[in-house]
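# Can you look at this prediction? I've put the sequence above it.
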Amino acid sequence: MDKERLIFAPSTKQYTRATLSRLALNPDPVEQFHGWFDEAKTQNVSLYESCTLSTAQLPSGRVSSRVVLFKELDKKGFIIYSNWGTSKKSKDIKSNPHAALNFFWRELERQVRIEGRTEFVTPEESQAYFSTRPRDSQIGAWSSPQSSVLGSREELDGLVEASAEKFKDVETIPCPPFWGGLRVIPYEIEFWQGRPSRVHDRFTYTRESEDAAWTLSRIAP
């Protein structure tokens, strides 16, 4: 019988860049996020706009995650854009409207966790963003049956070629009906600042409904 292998990768990194106190936090977590996001952008954090979107399908409860690009933050919530026709996350959202986002900015030793319910943005909003994408990306959105099984790379390339031919004389490519924006309306937002010896600073803003006031609490690392 083969012996079980325990893979252990000890980390010696100590988080020493900054601290986080209640007095330093904005009473509005959305404004606090704006501040941290802008800092990540100006500090040249690698892929500062990337985040992990986690969803869960009911009734099984199986959770799936993927890295997506955060695109917009309006008064209601955080918006990402994707395929909602055939993707695994689309099936999750159809059965369970709750989702979570996680930003990790390694260079700043910071993390932001967001939990909330989801809703789709309007077709007009989706078209407005879709029109800003490179043309090749627009054609790709029309072509890919995201998460569906493919027989070969050639099959996918053929779908792209067919879409390119379909829209070759179209100046403004319309947004696919199965593609668009998903807004995560936050009910909990956590700000995490790494500290030495893993005794991190963590503050969480919570509320019971979209119209309720936020409650700010320090929580244990």
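Sure thing, it's come through. Residues are numbered from 1 along each chain as shown.
# going forward, measure contacts between C-alpha atoms and count neighbours the same way
Will do.
# number of nearby residues for residue 201?
Residue 201 has 20 neighbours, counted by other Cα atoms under 10 Å.
# Isn't it up against residue 22?
No - with contact defined as Cα atoms under 8 Å, residue 201 and residue 22 do not form a contacting pair (9.8 Å).
# Could you tell me which residues touch both of those two?
residue 218 (Cα atoms under 8 Å, 6 or more residues apart in numbering).
# How far away from the center of its chain is the longest strand belonging to the chain?
In the chain, assigned by DSSP state E, the strand with the most residues is strand 179-193. Here strand 179-193 is found 7 Å from its chain centre; the criterion is Cα atoms, centre = their mean, to the nearest Å.
# For the helix or strand just after it, give me every contacting residue.
Using DSSP states H and E, the next helix or strand after strand 179-193 towards the C-terminus is strand 201-206. With Cα under 8 Å, 6+ apart as the test, strand 201-206 has contacts from 19-22, 29, 187-195, 214-221.
# one more time with 10 Å
Contacts with strand 201-206, where a contact means Cα atoms under 10 Å, 6 or more residues apart in numbering, come from 18-22, 25, 27-30, 110-115, 186-195, 212-221.
# What of stretch 129-138?
71-72, 81, 124, 139-141, 143, 160, 163-164, 171-176, 179-181.
# Pasting the second one now:
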Amino acid sequence: MDKAIADLRKDYSLQGLAETDVDANPFVQFRRWFAAAQDAKIIEPNAMTLATSTPDGKPSARIVLLKDFDERGFVFFTNYTSQKGQELAENPQASLVFWWAEIERQVRISGHVEKVSESESDAYFHSRPVNSRLGAWVSQQSQVIPNREVLETKFQELQIQYQNQEIPRPPHWGGLRVIPAEIEFWQGRPSRLHDRLLYKHVSDRTWEIYRLSP
């Protein structure tokens, strides 16, 4: 290696984050930051780490894509029988992390998870490209398979089966909404003295804001 891993470092200096900079509503603040990430031409600014765990505390994490958000929470779609789907069915608590390196920002979200409505899942499913809809039927997500040909053969069979037909949403596929109890906005600063502002949900639409030590 040309450079030791321990020597890899970057000093953050683009901007700061003061309490007077943020909105009292964390969803409004998230919308501002998400728009800034889009303006920065970040590839897939909606990519987020989703962390789940089993009831006995064994964690797992992966990247998923945010597909919608409002004051009800943050929505992604998946196969409910996948590892994450099963873990969330047994332990409906999760954390999300957005990392936007180009603007030196991170957002952490944690809260309760529940399924979105059938109509919301249907609407999103039917907005997807045809091949993505077929893929939802092909993949038994997280299951062991003997080879890739199994997927390709099933995909070709479904292409023929649903040629010129509406593709229904699989019953095992749909949306999940993370309903946040906490949302943290992190802005990189020099000397690792980063700015961290934490919103904690109090009641209804009321949130309290705390500054955390970096």
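Nice, thanks for sending it over. On a predicted model such as this, the values are computed, not experimentally measured, just so you know.
# TM-score of the superposition?
Once superposed, the chains reach a TM-score of 0.95 (TM-score structural alignment, normalised by the length of the second structure), with 211 aligned residues with a Cα RMSD of 1.3 Å.
# now the contacts of stretch 129-138 of the first structure: which count as buried?
Applying 16 or more other Cα atoms under 10 Å to the contacts of stretch 129-138 of the first structure, the neighbour count classes 81, 139-141, 143, 160, 163-164, 173-176, 179-181 as buried.
# residue ranges for the helices of the second structure, please.
Using DSSP state H, the helices of the second structure run over 26-39, 83-90, 118-127, 130-138, 149-161.
# Point out the most buried one among those.
Of these, the one with the most neighbours on average (mean count of other Cα atoms under 10 Å) is helix 83-90, at a mean of 19.
# so the longest strand of the first structure aligns onto which residues of the second structure?
Using TM-score structural alignment, strand 179-193 of the first structure lines up with residues 173-187 of the second structure.
# Mean distance between that stretch and the first structure after superposition?
Taken against the first structure, stretch 173-187 of the second structure registers an average deviation of 0.3 Å after superposition, with mean Cα distance after the TM-score superposition for the first structure.
# Residue 80 of the first structure against residue 73, yeah?
Yes - counting by Cα atoms under 10 Å, residue 80 of the first structure sits close enough to residue 73 to count as a contact (9.2 Å).
# ok, the residue minimising distance to the centre of the second structure to residue 146 of the second structure distance?
With distances taken as Cα atoms, centre = their mean, residue 48 lies nearest the centre of the second structure, 3.9 Å away. According to Cα to Cα, to the nearest Å, residue 48 of the second structure stands 30 Å off from residue 146 of the second structure.
# And residue 92 of the second structure, by the same measure?
For residue 92 of the second structure, the distance to residue 146 of the second structure - Cα to Cα - is 31 Å.
# Under the alignment, what does residue 51 of the first structure map to in the second structure?
Matched across to the second structure, residue 51 of the first structure falls on residue 48, judged by TM-score structural alignment.
# need the contact list for that match.
Counting by Cα under 10 Å, 6+ apart, the residues that residue 48 of the second structure touches are 62-66, 76, 95-100, 107-108.
# at 7 Å instead, please
63, 64, 65, 66, 96, 97, 98 (Cα atoms under 7 Å, 6 or more residues apart in numbering).
# Who wins on neighbours among those residues?
Most surrounded of those: other Cα under 10 Å gives residue 96, at 24 neighbours.
# Leaving out chain neighbours, which residue sits closest to residue 93 of the second structure?
residue 112 (4.7 Å; Cα to Cα, 6 or more residues apart in numbering).
# Run through the residues that contact the aligned partner of the one you found in the first structure.
Under the alignment (TM-score structural alignment), residue 112 of the second structure maps onto residue 117 of the first structure. Listed by Cα under 7 Å, 6+ apart, the contact set of residue 117 of the first structure reads 97, 98, 99, 184, 185, 186.
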